[in-house]
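1. Sequence plus the predicted model coming up.
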Amino acid sequence: MHRTIFTTPGVNRLLRAFSIAFLRLKGWRVEGALPSEHARCVLIAAPHTSNWDLPYTLMVAFALRLNIHWMGKRQLFRFPFGPVMRWLGGLAVNREQSTNLVAASAEAIQASPGPWQLVVPPEGTRSKTRHWKTGFYWIAVTAQVPIVLAYMDFAEKRSGLGPVFHPTGDIDADMREIKAFYAPFRGRNAAEFDAS
């Protein structure tokens, strides 16, 4: 595994202090904690409605002492930004090509020698959509890890980790339960999020 901003010695401590100070200055509350027994997991990232979600997600991850990796469209990884995006924990995804993303993501989680959290926005886009993609669910099932319901509520200025969810295999029932948890939250562009 390549080194990221979260595993770079010295940088991690400095950016954690900065993140906590910045979030407090802006009036944000960071809530919850990742149970040590679930250090490898899939984190749902919702609502996802703005490019501002990424910097706030990184700061919250520092505050919570996470080691996150996130998926982004491959255009974000074009030269000269690719190395920086990967250092920030990014994994390039080609949306135009059908690939075995679930298996590759599950393998990355299982191959990690230590804590490793994969952040996946279920909407798959910042634009409004009623249909949530189920990739995050099948990655967790394949990797045999839980799903942690992470959230970012711009209206209430709070972000953090909610319940740990263990997939039952009944995806329809599980998705209803997961979406119900996210219904109260509002993204930066609230009209773009639909958890119904």
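-> That came in fine, so what should we check first?
2. From here on, just use CA atoms for contacts and neighbour counts.
-> Will do.
3. can I assume Asp174 sits in a helix?
-> Yes: inclusion of Asp174 in a helix is indicated when DSSP: H, G, I helix; E, B strand; the rest coil is applied.
4. I'd guessed it sits against Ile147; true?
-> No: applying C-alpha atoms under 8 Å as the test, Asp174 and Ile147 come out as separate, 10.9 Å apart.
5. who touches both of these two?
-> Here Asp174 and Ile147 have Pro167 as joint contacts, going by C-alpha atoms under 8 Å, 6 or more residues apart in numbering.
6. Neighbour count: the two, which is higher?
-> Ile147 (26 against 16; other C-alpha atoms under 10 Å).
7. Could you pull up the contacting residues of the more buried one?
-> Counting by C-alpha under 8 Å, 6+ apart, Ile147 touches Cys41, Val42, Leu43, Ile44, Tyr137, Ala140, Val164, Phe165, His166, Pro167.
8. okay, now the one to match up with it:
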Amino acid sequence: MKKRISKAILRLAGWKLGPVDGVDLPKCVVCVAPHTSNWDFIVGKLFYTSIGCNAGFLIKKEWFFFPFNILFNWMGGVPVNRGKKSSVTDQMVEVFKTRERFQLAVTPEGTRKPAKEWKKGFYYIALKANVPILMAYFDYGKKEAGTKGIFYPTGEMEKDIHEIRTHYRGVTACHPENFIDV
């Protein structure tokens, strides 16, 4: 039911599905880019739900109180403690260890503003959890959402992130002036 409704909403909004290779991975970090608008979350949830998947997303644990906790759990929210004594990367690695299926969506830009450098948490989570990175995109120019393939971290972070970023060349962000590709 959710799948059909999401697909219908996307179509009504003029969006189409691009390639969706890799979405059947039982565990992965979903690298979502470009991220320049609050609409990205809505388009992303509709896209992923329309193909029958449910990716988790990080949200401050402080938001997990009644009745919001019910909504966030239903949507795939994963509460994180952002305190100084706790590593979000380590928290997510533990979640990967305890679940048979877990796909975690992360926006590596970390902001909707221009970000020359990407945050590296998505990479470290995938590396430490020993899971691949699924590269997902929203192209507002084509009104298309899809995936750009699967990347397996090698441990050479700078080189790997550069390689991942090259897959997003030519993708039009909602606010193109805020997306810096390589």
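-> Perfect, thanks for sending it. None of the values given here were measured: they were computed from a predicted structure.
9. Superpose the two chains and report the TM-score.
-> TM-score of the superposed chains, computed with TM-score structural alignment, normalised by the length of the second structure, equals 0.88; 182 aligned residues with a C-alpha RMSD of 2.1 Å.
10. and the spatially most central residue of the first structure, what element?
-> Central residue of the first structure (C-alpha atoms, centre = their mean): Val119, 2.5 Å from the mean position. Secondary structure from DSSP states H and E places Val119 of the first structure in strand 116-120.
11. compared with the second structure, how much does the helix or strand just after that strand deviate?
-> As assigned by DSSP H and E, the chain's next helix or strand after strand 116-120 of the first structure is helix 135-143. Once fitted to the second structure, helix 135-143 of the first structure is off its aligned match by 0.7 Å on average (mean C-alpha distance after the TM-score superposition for the first structure).
12. re the thing from before, which of the contacts of Ile147 of the first structure lies closest to Ala111 of the first structure?
-> Comparing the contacts of Ile147 of the first structure against Ala111 of the first structure with C-alpha to C-alpha places Cys41 closest, at 12.5 Å.
13. sec struct for the aligned residue in the second structure for that closest one, please.
-> The equivalent of Cys41 of the first structure in the second structure is Cys28 (alignment by TM-score structural alignment). The three-state label given to Cys28 of the second structure by three-state DSSP is strand.
14. wait, what's in contact with Cys28 of the second structure?
-> Phe102, Gln103, Leu104, Ala126, Val131, Pro132, Ile133, Leu134.
15. The first structure: helices as residue ranges?
-> For the first structure, the helices defined by DSSP state H cover 11-25, 53-63, 82-87, 101-111, 135-143, 171-182.
16. Indicate which one of the ones you listed is closest to Glu31 of the first structure.
-> For the helices of the first structure, proximity to Glu31 of the first structure was assessed by C-alpha to C-alpha; helix 53-63 is nearest, at 9.3 Å.
17. Read off where that closest one ends up in the second structure.
-> Helix 53-63 of the first structure corresponds to residues 40-50 in the second structure, going by TM-score structural alignment.
18. how much does that stretch stray from the first structure?
-> Mean deviation for stretch 40-50 of the second structure: 1.1 Å (mean C-alpha distance after the TM-score superposition for the first structure).
19. Can you point out the buried residues in that stretch?
-> Asp40, Val43, Gly44, Lys45, Leu46, Phe47, Tyr48, Thr49, Ser50 (16 or more other C-alpha atoms under 10 Å).
20. returning to what we had before: how far away is the match of Cys41 of the first structure from Lys84 of the second structure?
-> Noted for Cys28 of the second structure: a distance of 26 Å to Lys84 of the second structure, by C-alpha to C-alpha, to the nearest Å.
21. try Pro19 of the second structure
-> Pro19 of the second structure is 39 Å from Lys84 of the second structure, by C-alpha to C-alpha.
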